[in-house]
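Chemist: Would you be able to build a 3D model of this:
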Amino acid sequence: MTGLDPLIHAPTRLQLVTTLSGVSEAEFATLRTALEVSDSVLSKHVSALVDAGYLHSRKGVHAGRRTTWVGLTPVGRRALHEHVAAVRRLIDAVE
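Modeler: Next up, the predicted model:
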């Protein structure tokens, strides 16, 4: 069905982009805790979504520690909205 995005359909990636949809950006450690995944798992998903242009990431210092901040790009936000609309169409077809 048109609109389903295989790049963000995987559960962890979908949780990641929906979590980021409510904020301008979030700290990597905060996302790791919220999604209950390891650093390596989150890093892999973030990298794939950055490569696709759905996320941006930047390095910085917070409370004296180096950290990575991650946020949705306009392209990523649009992809999420289109994916959600496609899922809603599927749900409506069941009812």
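Chemist: going forward, measure contacts between C-alpha atoms and count neighbours the same way
Modeler: OK.
Chemist: Which residues are in contact with Arg13?
Modeler: Taking CA atoms under 8 Å, 6 or more residues apart in numbering as the criterion, Arg13 is in contact with 7, 45.
Chemist: Can you say which helix or strand has it in it?
Modeler: helix 11-20 (DSSP states H and E).
Chemist: tell me which residues in that helix are buried?
Modeler: 12-20 (16 or more other CA atoms under 10 Å).
Chemist: what's the single longest helix in this protein?
Modeler: helix 74-94 (DSSP state H).
Chemist: same for it, what does it pack against?
Modeler: helix 11-20 (3 or more CA pairs under 8 Å, 6 or more residues apart in numbering; DSSP states H and E).
Chemist: how about this one, so we can line them up?
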Amino acid sequence: MASVQQDIPQLDRLIHEKLRLGIVSALAAAPTLTFSNLKKLLDTTDGNLSVHARKLEEAGYIVCEKSFEGRVPKSEYKLTADGKKALERYLDHMEALVRAMRGPRV
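Modeler: Sure thing, here's the model as predicted:
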């Protein structure tokens, strides 16, 4: 059992939370997304999205560029290189768990 645990990468609890995983996954599929796009795509509230996006920003997984279109504020998010690596590690972890749970194939 010890060898199985050594083969499984450490779970990134920051990404594991449902909404944060949704944000990172959406940004992996699109070069940039606005706050409004993410909110609609993830079917969440302004406050919930803000809190989770800020945690990902603080970790360096996403960046937010703020601008104005006319007088309307616009927040645009992008996945960073560290965010891409973190998502890849997370997916590797999930794949390792699936392999461990299924056991050896015959």
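Chemist: After superposition, what's the TM-score here?
Modeler: With the length set by TM-score structural alignment, normalised by the length of structure 1, the two chains reach a TM-score of 0.93; 95 aligned residues with a CA RMSD of 1.3 Å.
Chemist: Going by neighbour count, list what's buried in the longest helix of structure 1.
Modeler: 76-77, 79-80, 82-84, 86-87.
Chemist: tell me, what residue is most central in structure 1?
Modeler: Structure 1 has Val17 as the residue nearest its centroid, 2.4 Å off, counting by CA atoms, centre = their mean.
Chemist: gap between that one and Lys44 of structure 1?
Modeler: 14 Å (CA to CA, to the nearest Å).
Chemist: With Ala85 of structure 1 instead?
Modeler: 26 Å.
Chemist: Out of the buried residues of helix 11-20 of structure 1, which two sit at the greatest distance?
Modeler: Within the buried residues of helix 11-20 of structure 1, Thr12 and Leu20 form the most distant pair, 12.3 Å apart (CA to CA).
Chemist: sorry, back to before: tabulate the buried residues of helix 74-94 of structure 1 in CSV, adding columns for distance to Arg65 of structure 1.
Modeler: As requested, the buried residues of helix 74-94 of structure 1 are arranged in CSV below (distance: CA to CA, whole Å):
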residue, distance to Arg65 of structure 1
Gly76, 28
Arg77, 29
Ala79, 32
Leu80, 31
Glu82, 37
His83, 36
Val84, 36
Ala86, 40
Val87, 40
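Chemist: Go through stretch 52-62 of structure 2 and flag the buried ones.
Modeler: 52-54, 56-57, 61-62.
Chemist: Which residue in structure 1 aligns with Ala100 of structure 2?
Modeler: Correspondence of Ala100 of structure 2 to structure 1, assessed by TM-score structural alignment: Ala93.
Chemist: Would you check the span in structure 1 matched by stretch 32-46 of structure 2?
Modeler: So stretch 32-46 of structure 2 sits over residues 25-39 in structure 1, by TM-score structural alignment.
Chemist: so Leu55 of structure 1 makes contact with Arg78?
Modeler: No: Leu55 of structure 1 lies out of contact with Arg78 (CA atoms under 8 Å); the separation is 11.5 Å.
Chemist: That'll do, ta.
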